[in-house]
Every structure is written in C-alpha cells, then in structure tokens.
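Engineer: Got a predicted structure plus its sequence, pasted below:
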Amino acid sequence: MSPNWTAESVPSQQGRTVVITGANSGIGWETATVLAARGASVVLAVRDVDKGKQAAARITAASPGAHVTVQRLDLASLASVRAAAEELRADHPTIDLLINNAGVSHIPREITVDGFERQFATNHLGHFALTGLLLEAMLPVRGSRAVTVSAIAHRTPNGIDFDDLRRERSYNAMAVYGQSKLANLMFTHELQRRLSGGDTTIAVAAHPGLARTDLSRNASLSQRALFKALSPLLQSAAMGALPVLRAATDPDVRGGQYYGPGGSRPREARGYPTLAESSPASHDVAGQRRLWAVSEELTGVLFPV
C-alpha cells in the first residue's frame, strides 16, 4: 500500500450529504468528483447555474449513478447566501460536510451590493454567513465537518486591518487576498473553539498549495506573467484537492487541524497532503474573536454555538 494519502484513501461516503461552494471548476470540482464517486450526495453551490449543471454532467458521466445537484449561490451577496441556505435546509434536513472552497483573487477593488470589498466578502464573509446558516443542519450529525479552504498566501499579512476592511485608504489585490485567506483560518480556529463543547461537528482547514486553477483569471498582466513563470512549480488541481479531501474525510482528522501539501521543494507548494502549521497570526485568539464579532455584525448571522 502506498504511504501517501491519495484519492483512493477516501473512505466510502455512502449516505453522506456534501455541500461544496465554487465546485464547477478547479479544486472544488475535483473534490466533488471524488466524493460523488465514493457515494456522497453532492451539492455544487455555484454562482453560475449553467456552469454548475455542466460540471455536474461531467461528474455523472465519469461516475454513472452519482447523485449531484446544483444550488445557486453568490457569496458576494448576503441575500443570495440566505436564500441558498434556506433552500439547502429545505432540501437537506441534515448535512454531513460543508466545504467552503469558492474564492476570488487578484481582482481590482470592487464593492459588493452589501457595501463590502469583494475579496473579503466572497472569501470570508459569505462563507462565514453560509456556515452559520447551515450549522443547525450539521450539529445533529455525528462526524459532520465544516472545511474551509485557505491558501499559502495567508502567511503574508501579520493580521487583519480591521480599520480599513473596505480598503478605502489603499488597495493591493494580493495583500487583500492574503488577509481574506488569513480570515479563513482565524474563522476555523474560533469556530472549533465554539464547537469544542460538542462531540459531533468539527471545523477544519486545508490549502491546495500551488495548483493549476483559474483563480488568477482576473489578475493583472504582470501578475499573470508571474503565474506563468511559476507554472513549472504548480501541481494539478486533482493533487491540490487532496488536502481538502483529507480534511473532509480522513477519520483521524481532529478539529482545528490544517492540511496542505507535504512537499519541501518549495515548502507546502506541492505533494501529498499532510498536517500543516498555519501562521502565528492565524492563532491570535484576540484577533479571532474580534473577526468573529465583526463578521456577525456585518452579516447579521449569529451561530447556534
């Protein structure tokens, strides 16, 4: 048996209901494909329903009999998040896995319909709200997990700039992306602390390393040139999905853990999934609690824990 954790290591998911955001391409689609093949009932929660249906068709073509549905979800709109959560709860009284995967990066400054900077809104606030609204459907399910996908970029910032969340004073797309990915980890750690009194649901995080996805499609010309130069270091989206799959399905995973590629050249960029250590800033308890309070205030979502 291979010592590496691979897609073949994923145990049976028969009878489990999985919601994956941003699952029409890249890491999300690869994750959905494996889970559906293992028997899970998979919901692709996507902004573009037509692309979601095409993605679902590709999955069922590869795994005839797989149960895959599509849910419209625009994480940059709190109204859309609430509507999607209501429909998901109606269709699925219990949810075993929520994988917060969708994200945007390297985009020009943009303000959402709710008045938030788009990267922070999509990558963090939308997922914060969705998790809070779906948690009641997860808490009764033994072994349920909320898995949030972060990134190597979370290591760049030293903390969250709470005084300029709209980025009105300055805007650097890569720096703002890094803060949103740091927020993903701080959210995971604080959620796990709040869940620790129970014995069913856990919060876990993962990152794909440097993988070939379309996440940089909105990057500037100079940034795209940088990604092209880095292309020899990139691993496939299927390999990038393995840390997410491990965080979501490995029975040995514990709450608050963080998984990523275990390769050393360059560190965390490539390789099979293993336990990773997030940055010191992600473990700042005061920062975690402040982020939680700010997120509750901005989204209007209160968690049942």
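Structural biologist: Perfect, I can see it now.

Engineer: switch to C-alpha atoms for all contacts and neighbour counts from now on
Structural biologist: Fine.

Engineer: Quick one: the helices in the stretch 151-300 of the chain, in order.
Structural biologist: Taking DSSP state H, counting those that start in this stretch as the test, the helices found in the stretch 151-300 of the chain are 173-195, 221-230, 237-249, 285-299.

Engineer: Show me what the helix or strand Val19 falls within is packed against.
Structural biologist: If you go by DSSP states H and E, Val19 is part of strand 17-21. Where contact means 3 or more Cα pairs under 8 Å, 6 or more residues apart in numbering; DSSP states H and E, strand 17-21 is packed against helix 26-37, strand 41-46, strand 97-100.

Engineer: Name the residues that touch it?
Structural biologist: Contacts to strand 17-21, defined as Cα atoms under 8 Å, 6 or more residues apart in numbering, come from residues 28, 32, 40-46, 73, 92, 94-102.

Engineer: again with stretch 213-223
Structural biologist: So stretch 213-223 is contacted by 25-27, 103-107, 224, 237 (Cα under 8 Å, 6+ apart).

Engineer: A further structure is provided below for comparison with the first:
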Amino acid sequence: MNKARTGPWTRVPEQRGRRFVVTGATSGIGLETARRLASVGAEVVLAVRDEAKGEAVAATMAGAVEVRRLDVADLSSVRDFAAGVGPVDVLVNNAGVMGVPYARTVDGFETQIATNHLGHFALANLLLPRLTDRVVVVGSASHRSGDLDVDDLGWERRGYRAYAAYAASKLANLLFLAELQRRLTAAGSTLRATGAHPGYTATAIQAGTGNRAFTRLSGVGNRLLGMPAWRGALPTLYAATMDVAGNSYLGPHRARELNGWPTMVGRSRTASDPDLARLLWTRSESLTGVSFPL
C-alpha cells in the first residue's frame, strides 16, 4: 500500500480506463483536480451548474472530458445527474460555498449545509451502486471550529452566523466520511470513502461571501499565504488515486495544515464522534429522501 508521506508528491499515477466525476469543476480545487486527472488518462465528468462555463473549461483540457449539469444545492438536479451519468469509478465531492449570507435553496435548506453536505450526501448514495472504487470528500480545516446541531441544520432556531454555518457544514463532511466508510465496511463492500482538505489555497471561494471586508482581507491573505490551486488540489488527488485506507483524511503537511505536501492529517474529536455521525446520517436521509443503498 502506498502511504501518504511528508514530501513533494506531485506524480499522479496513470488513470487510463477509469472514470471520475468531479463536482464544482469550473474553478479552484475542482478545476485543477479535473485537469490533472484528464492529463493522466482518466475520463473526467465535469459536474457543474453552468454548462457553458463547463464547456469553456473543458476546451482547455487535454484528454477525455465530458460536461454534465449538476447543481448540488438542488436535489432534483442531483437525482437527474445520478440517473444519467452511467458507471463511475471515483466520485469527488468537491463543490462548495463559504460564508455566504443566509438563504434557502429550492428545497428549503440553508445554502451552505445544502451545498456542502446534503447534496453531496444524496449524490454519493445515489451513485454507490454504480461506483467501482471510492468516494472522495473534500473537507476543510475549518471543521475543527464547527458546532453541529443535527436538529437545527438549517439555522432556524439560532441566529445565523455565516462562518459558523460554514464550519458546521465542513464538520458534517467529516462525519459523513466516517459514517459512510463504517457502512461500507459493515456491508462487506470493497468501496471506500476517503477525504482531503486543501489547506490555505488561493481560490475564488473566498471572494464569494458577499462580505467586502472579508474579501479584501482574503485577497491579501491569498497573495501572502495562499498556495496556488494546483498545489491545493494535491491532497484531493492523493485521496482519489492512491491506495489509502477507507476513512483516511489528507491535507498539507506543514504547521496548522495551511500549506505543504499531502500527508495524513488528524481531525477534531467531534468529527470522530460515531454517535453524532449516525445521527447526522439519519437526519440527512430524512431531509433528502435518499438512503444508503448497499
């Protein structure tokens, strides 16, 4: 088994004959993940909200790249995508939003929990019968400050705080990762769930919050501290292509996991709570109407 190591890992192994779905693949980590996978022979499905933007991005990539519409914040779109995409080896749940103002999706969910967790929860479970290898969950070091109220995922009983909601949604990602792997193992499946986070990577997500002060501050931080997107995508690529165990979680190796090369990293005690993970799973099934199929 190839183990993640602290060092300059950049050589993604050849993926010829394998089919990947990457959500949110028109910018940032998702774009660089898809581009690199296509460059090593993979067939890559760009799962994107804006098909025109997806086609423009696909035209810049070498290899077998297909564009399909997917809005993970819309469960009808998730179901349509899952019904039509066909066999898949690896699903990379990458799409996300961060720190956005309070809003509800077409399904009535708070935007961040819907986009970052519920839509991907539904997508993964719908695709499991057609997957041959793994689900990759893209998380964030921000999960460590997350406080998840399973009975109030939509912030209906609490005062909404944009960054607290983001951290909670990323905590949900890690709980989903652990519970998905537990269920796969219990079902005797050879599929696996792995996770990764990009550390501090300079992408457009920091400018999408609607908070001008945060956008300005993030712009400075991106210039001074942020890794380029191709570097930030490496933990995801490692989690998607290397022989790591289920429930592995990768991130940058340097202090506070802000930057560096892919290595195994830890997670908060809350993110490792099996009871909370089961509660979140049950609640997610109830909200999405999608259950574990194996």
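Structural biologist: Received, thanks. It should be emphasised that the depicted structure is a prediction, and the values quoted were computed from it without experimental measurement.

Engineer: ok, back up a step: just the helices of the stretch 151-300 of the first structure: most buried one?
Structural biologist: helix 237-249 (a mean of 27; mean count of other Cα atoms under 10 Å).

Engineer: quick one, it and strand 17-21 angle?
Structural biologist: If you take axes from the mean of the first three to the mean of the last three Cα atoms, to 10 degrees, helix 237-249 of the first structure sits at 130 degrees to strand 17-21.

Engineer: Mean per-residue distance, helix 237-249 of the first structure versus the second structure.
Structural biologist: Its matched residues in the second structure lie on average 0.4 Å from helix 237-249 of the first structure after superposition (mean Cα distance after the TM-score superposition for the first structure).

Engineer: Can you give the contact residues for that helix?
Structural biologist: Residues from elsewhere that reach helix 237-249 of the first structure (Cα under 8 Å, 6+ apart): 5-7, 10-11, 26-28, 30-31, 97, 99, 145-147, 149, 204-213, 253, 257-261, 270-274.

Engineer: which residues of the second structure does that helix align to?
Structural biologist: Mapped onto the second structure using TM-score structural alignment, helix 237-249 of the first structure spans residues 229-241.

Engineer: starting at the chain centroid, how far to that stretch?
Structural biologist: Its chain's C-alpha centre and that of stretch 229-241 of the second structure lie 11 Å apart, by Cα atoms, centre = their mean, to the nearest Å.

Engineer: Check stretch 148-156 of the first structure too.
Structural biologist: What separates the centre of stretch 148-156 of the first structure from the centre of its chain is 10 Å, taken as Cα atoms, centre = their mean.

Engineer: State the span of the second structure onto which it is aligned.
Structural biologist: Here stretch 148-156 of the first structure aligns to the second structure at residues 137-145, judged by TM-score structural alignment.

Engineer: Quick check: closest non-adjacent residue to the equivalent of Ala175 of the first structure over in the second structure.
Structural biologist: In the second structure, the residue matched to Ala175 of the first structure (TM-score structural alignment) is Ala164. Leaving aside its chain neighbours, Ala164 of the second structure sits nearest to Gly146 (6.5 Å; criterion: Cα to Cα, 6 or more residues apart in numbering).

Engineer: wait, what's in contact with the one you found?
Structural biologist: Taking Cα under 8 Å, 6+ apart, we find Gly146 of the second structure in contact with 164-171.

Engineer: tilt between the longest strand along the second structure and helix 162-186?
Structural biologist: Looking across the second structure with DSSP state E, the single longest strand is strand 131-138. Orientation note: strand 131-138 of the second structure sits at an angle of 150 degrees relative to helix 162-186 (the same axes, to 10 degrees).

Engineer: Which secondary structure elements does strand 131-138 of the second structure sit against?
Structural biologist: Strand 131-138 of the second structure packs on strand 88-93, helix 162-186, strand 192-196, helix 234-241, going by 3+ Cα pairs under 8 Å, 6+ apart.
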